[in-house]
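next come a sequence and a model predicted from it.
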Amino acid sequence: MQLLGTAVLFMAATGSVKAQSSPDFTFGVKSGINLSTLANGLIDMSDRKGKAGFNAGIFARVGSKIYFQPELNYITFSNEYTFNSKTYTPKFKDLNVPLMVGYRIIDKGDLILRASAGPDLYYNLKDQVSPVDSKYKRTSVGGVLNVGIDLGKFTIDTRNSIGFTKLNKDFGQKPNIFSLSVGYKFL
């Protein structure tokens, strides 16, 4: 939780300084859908199905051709799988903090095509019970690859977030989340 607090303070401090001193600062809101799977190391787990989820958050973008984009998002995702003839459907509600470095591939005023990547930090807000009563971890780390387009004040982003750490010590589950979101830039 300390990490999330630090990230939020960093976004606020960076935003207030850059908004006053540079035109290369953007702040906005975004929302969209997620499709997820939980990759695992168990052969006994079958019938895995990703479920649709939701994301909403805020973002800041600092820089021009090369930029830094921290975000704070609330995301939901779930998965369904069968283990020992029993079906499980863990539903995750997380705070998500991607810290991306990006590059503007095309910058034609109101039309910007960009790509970014970086670490992705998660804090699970809801306890989940998995098979054999092994709990899911509260925090996890991953990486995110993002491609987006800005059309004036509107943004459209697609991203893939790949889990690096296991969500559950007994099953080796790692999240893989594909997201599509639309946003609006206030600055």
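Great, that's in hand. Numbers count the residues shown, from 1 in each chain.

please make it C-alpha for all contacts and neighbour counts, starting now.
Fine.

what about residue 143, how many residues close to it?
Counted with other Cα atoms under 10 Å, the neighbours of residue 143 add up to 18.

go on, residue 93?
Residues near residue 93, counting by other Cα under 10 Å, number 21.

and here's the other structure:
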Amino acid sequence: MKKLILGLAITGSFLATAQEKTKSASPVTFGVKAGFNASTLSKADQYDNDQKLKPGFNAGIFAHIPVAEKFSIQPELLFSQLGSKTEEREVYYINSDRYSRDLDYKKTLNYLTLPVMVQYNILPQLYVEAGPEFGLLLGGKNKGDITVARNSGNTTTTETTTFSEDIVKDLHNKFNFGIGIGAGYYFTQNFGVTARFTAGITDIYKHNSGDAIRNNAFQVGVAYKFN
């Protein structure tokens, strides 16, 4: 009986130790995430316009890889909508007639992105992050309205044209590179909220004689880790 009790005690101790080692090893976990993008393009000097944040979304999967007690690496694979919303206002004269031209349009760029974030846990549930983001351009669309108003004497005529067209991919760089910084908070072991700003480094156009035009985006969303 004593040998049996001693054997059970040793076995229990071994199992407890093994369980503790498994917990401390913090194995790789996988998850899904989705969120809202507020994006814009860096403003080049040759464009006299007013850019606004364009809404979009991102969604995809990630792997959470612990590398030290408080450090981890999180590669992600996301579909992400970037681009900008632009409002141009122009007034010009032809002879004695006054013309005003208003252009409101959205440029949407769809990317398959691969962010690789290095995360540091300030608290067990709170982290900050930074790292590169690599993007592959899938396509996009330019969509908007052009309104021209002509004022001739006491008469005003207005004409509005709506357009929607796919971007010319040959004019755009296929690959995009940026740097992201952000933070996140997990309310439970599985569910958390995230926030990130990504600043573009590369020009979105292949042949741009002026200042480089880059993607910039602020992202907020939710993440879920699988056990």
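Arrived safely, thanks for sending. Everything numeric here is computed off the predicted structure, so don't read it as measured data.

please report how far residue 80 of the second structure lies from residue 33 of the second structure.
12 Å (Cα to Cα, to the nearest Å).

likewise for residue 132 of the second structure?
18 Å.

try residue 175 of the second structure
Note on residue 175 of the second structure: its distance to residue 33 of the second structure, by Cα to Cα, is 23 Å.

of these two, who's got more company?
Of the pair residue 175 of the second structure and residue 33, residue 33 is the one with more neighbours under other Cα under 10 Å, namely 21 against 16.

and the more buried one, what's its match in the first structure?
Residue 33 of the second structure maps onto residue 30 of the first structure when the alignment is built from TM-score structural alignment.

its match against residue 181, yeah?
Yes. Proximity of residue 30 of the first structure to residue 181 meets the contact threshold set by Cα atoms under 8 Å, at 6.4 Å.

which one in the second structure is aligned with residue 66 of the first structure?
Counting by TM-score structural alignment, which is the criterion used here, residue 66 of the first structure corresponds to residue 71 in the second structure.

relative to residue 38 of the second structure, how far out is that match?
Relative to residue 38 of the second structure, residue 71 of the second structure is positioned 28 Å away (criterion: Cα to Cα).

ditto for residue 89 of the second structure
For residue 89 of the second structure, the distance to residue 38 of the second structure (Cα to Cα) stands at 23 Å.

compare those two (neighbour count), which wins?
Relative neighbour count places residue 38 above the other of residue 89 of the second structure and residue 38, with 20 against 13, counting by other Cα under 10 Å.

would you agree that one is in contact with residue 56?
Yes. Using Cα under 8 Å, residue 38 of the second structure is in contact with residue 56, at 6.4 Å.

identify the residues contacting the residue nearest to residue 223 of the second structure when sequence neighbours are not counted.
Excluding its sequence neighbours, the residue lying closest to residue 223 of the second structure (Cα to Cα, 6 or more residues apart in numbering) is residue 33, at 4.2 Å. Going by Cα atoms under 8 Å, 6 or more residues apart in numbering, residue 33 of the second structure touches 59, 60, 61, 62, 221, 222, 223, 224.

so how far is residue 90 of the second structure from residue 33 of the second structure?
The gap separating residue 33 of the second structure from residue 90 of the second structure is 42 Å, by Cα to Cα.

could you do residue 52 of the second structure as well?
Taken as Cα to Cα, the spacing of residue 52 of the second structure relative to residue 90 of the second structure amounts to 17 Å.

who's more crowded, the two?
Between residue 52 of the second structure and residue 90, counted using other Cα under 10 Å, residue 52 has the larger neighbour count: 15 against 12.

residue in the first structure matching the more buried one?
Counting by TM-score structural alignment, which is the criterion used here, residue 52 of the second structure corresponds to residue 49 in the first structure.

now for residue 179 of the first structure: what does it line up with in the second structure?
In the second structure, the residue paired with residue 179 of the first structure according to TM-score structural alignment is residue 219.

can you tell me the element residue 143 of the first structure falls in?
Under the criterion DSSP states H and E, the helix or strand holding residue 143 of the first structure is strand 139-151.

Provide the aligned range in the second structure for that strand.
Mapped onto the second structure with TM-score structural alignment as the criterion, strand 139-151 of the first structure occupies residues 175-187.
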